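[1] sharing a model prediction with you, sequence too.
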Amino acid sequence: MMRNVLIVFCLFFISAGAVALKPKKLFNGRDLSGWKIHGTEKWYVEKGTLVCESGPDKEYGYLSTEKAYKNFILSYQFKLEANGNSGVFIRSTIDGTKITGWQVEVAPPGSSTGGIYESYGRGWLIKPTPEDEKALSPDGWNKGKIQVIGDEVTTWLNGKQMVTLKDSKIGSGNGAIALQIHSGGGIKVRWKNIVINELP
């Protein structure tokens, strides 16, 4: 009898964990449902991919989730089609085109893709090594992953762990996930397979 109770108890927690880790697509491949555009730069869907592209104003632009996410594992693919200065923000809030939060960099070679930057605050918090940056494909599809648990953030690029950082300010943050397009013009980046696993 006790053995049966223990089995049921274990199955309950396994089931609960499976629910917590159930992946959810943030981008459906058809439209921008679940997202909000900030600024005048271009965000559109083309052939099942999400495209961010500089508009005539050549300013900062963001595409944020309508929902806030605290602890999660986020995976995504991106392709740098033209001067891909972009990024993925975590626990972010946006007022106009001014963002508060932390950016996992997406950028051309030699520009710290996978590093963590705090906008309108402390600036660069941590950068990957030049050797690790070689994991970036400058003209093909790349696989990014971000794990955020409490005050710890870890990033990966094409299966390579890029950085890990523990920071109390990040730990106290809360907000949306947001994709960025940098100011300056001439930028175009494609995204696909944006999937989140929410964690307790």
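    Perfect, thanks for sending it. Since the structure is predicted, the reported quantities are computational estimates derived from the model, not experimental observations.
[2] contacts, neighbours, all on C-alpha from now
    Fine.
[3] quick check: buried residues in stretch 161-168?
    By 16 or more other Cα atoms under 10 Å, the buried positions in stretch 161-168 come out as 161-165.
[4] got the contact list for the helix or strand that residue 44 is a member of?
    Here residue 44, judged by DSSP states H and E, is contained in strand 42-46. Residues from elsewhere that reach strand 42-46, judged by Cα atoms under 8 Å, 6 or more residues apart in numbering: 29-32, 37, 50-55, 63.
[5] how far is that strand from where the chain is centred?
    With Cα atoms, centre = their mean, to the nearest Å as the basis, strand 42-46 stands 17 Å off its chain's centre.
[6] what sits up against the following helix or strand past that strand?
    Downstream of strand 42-46, the first helix or strand assigned by DSSP H and E is strand 49-53. Strand 49-53 has contacts (Cα under 8 Å, 6+ apart) with 27, 29, 41-45, 181, 186-192.
[7] quick one, the helix or strand containing residue 93 and strand 49-53 angle?
    Assessed by DSSP H and E, residue 93 sits inside strand 86-95. Orientation check (axes from the mean of the first three to the mean of the last three Cα atoms, to 10 degrees): strand 86-95 against strand 49-53 gives 70 degrees.
[8] use this one as the comparison:
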Amino acid sequence: MKSHFLSAILLLTGIASGEPEKLFSSGNLDGWKTQGASYWSIADGVLTGESDDKKQNSVLWSEKTYKDFTVELEFRYSGDIDSGIFLRHENEQIQIGVSRSLKRDMTGSPYIGSKRGYPQEASGVKEVLKEGEWNRMKVVTKGNTYTVMLNGKQVIEYVSDTAKESGPIGFQVHPGVKMKIEFRDVTVTPLD
């Protein structure tokens, strides 16, 4: 009886969800497609995006589409990088690293296409971001609202007026910078 009551409460509050899907657990990039340069590899459970001297754009897109979901992962980088997680399409992204346009770290902030840029900046990131170490990020994508947690701290809740209802998830290596970013323990949990 208690479990049915708890499930009903979770459903009403929008917290209940499907089973987490562990991405990249197969040790290969099956189910993913690269747009741009072939900068993505996976080894020992770590997805790596590393550019070369050509500094081209590269996005690794899921072939699967998602509606409302939570993506959780760990990421690691050092130095000047420009990356992020695309949410349902290429104009909605949560930034990781330095913005090419603003020339400063905007980790956790939404980037909403070139016309909108960064409409809202994540707060408290400097206090919790550990450059060169593994950082834990959780992004809850519910309708047009994005809530981002970084190392256990909520750094932003943003409501987008251009969010798509469903679409793929993407990981980016930005053009114009020679960089390396690593992701591990990536899971996606549907919220509907």
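    Looks like it arrived, so ask away. Every value quoted in this text rests on a predicted model; they were computed, and no experiment measured them.
[9] how about the nearest residue to residue 161 of the second structure, chain neighbours excluded?
    residue 144 (6.8 Å; Cα to Cα, 6 or more residues apart in numbering).
[10] what lines up with the one you found in the first structure?
    Matched by TM-score structural alignment, residue 144 of the second structure corresponds to residue 151 in the first structure.
[11] that match: neighbour count?
    Using other Cα atoms under 10 Å, residue 151 of the first structure has 15 other residues around it.
[12] thinking it is in contact with residue 168, fair?
    Yes - using Cα atoms under 8 Å, residue 151 of the first structure makes contact with residue 168 at a distance of 5.5 Å.
[13] helix/strand/coil for residue 3 of the second structure?
    Secondary structure state of residue 3 of the second structure, per DSSP: H, G, I helix; E, B strand; the rest coil, is helix.
[14] ok, now how distant is it from residue 15 of the second structure?
    Residue 3 of the second structure sits 15 Å away from residue 15 of the second structure, going by Cα to Cα, to the nearest Å.
[15] same check, this time on residue 149 of the second structure
    In this view, residue 149 of the second structure and residue 15 of the second structure are 15 Å apart by Cα to Cα.
[16] for these two, indicate the residue with more neighbours.
    Each of residue 149 of the second structure and residue 15 has its neighbours counted (other Cα under 10 Å); residue 149 has more, 19 against 11.
[17] so how far is residue 109 of the second structure from that one?
    To residue 109 of the second structure, residue 149 of the second structure is 11 Å away according to Cα to Cα.
[18] same check, this time on residue 23 of the second structure
    For residue 23 of the second structure relative to residue 109 of the second structure (Cα to Cα), the value is 23 Å.
[19] which one's more surrounded, the two?
    Looking at residue 23 of the second structure and residue 109 with other Cα under 10 Å, you find the greater number of neighbours at residue 109, namely 28 against 21.
[20] aligned partner of residue 133 of the second structure in the first structure?
    Residue 133 of the second structure maps onto residue 140 in the first structure, by TM-score structural alignment.
[21] next, the contact list for that match, please.
    By Cα under 8 Å, 6+ apart, the residues touching residue 140 of the first structure are 79-80.
[22] again, 7 Å this time
    For residue 140 of the first structure, the contacting residues are residue 79, by Cα atoms under 7 Å, 6 or more residues apart in numbering.
[23] and if you look at residue 113 of the second structure?
    For residue 113 of the second structure, the contact set (Cα under 7 Å, 6+ apart) comprises 91-92.
[24] the equivalent of residue 63 of the second structure over in the first structure: neighbouring residues, count only.
    The alignment partner of residue 63 of the second structure in the first structure, by TM-score structural alignment, is residue 66. Residue 66 of the first structure sits with 15 neighbouring residues when counted by other Cα under 10 Å.
[25] tell me which element residue 66 of the first structure is part of?
    strand 61-68.
[26] average distance between that strand and the second structure?
    Averaged over the aligned pairs, strand 61-68 of the first structure sits 0.6 Å from the second structure after superposition, using mean Cα distance after the TM-score superposition for the first structure.
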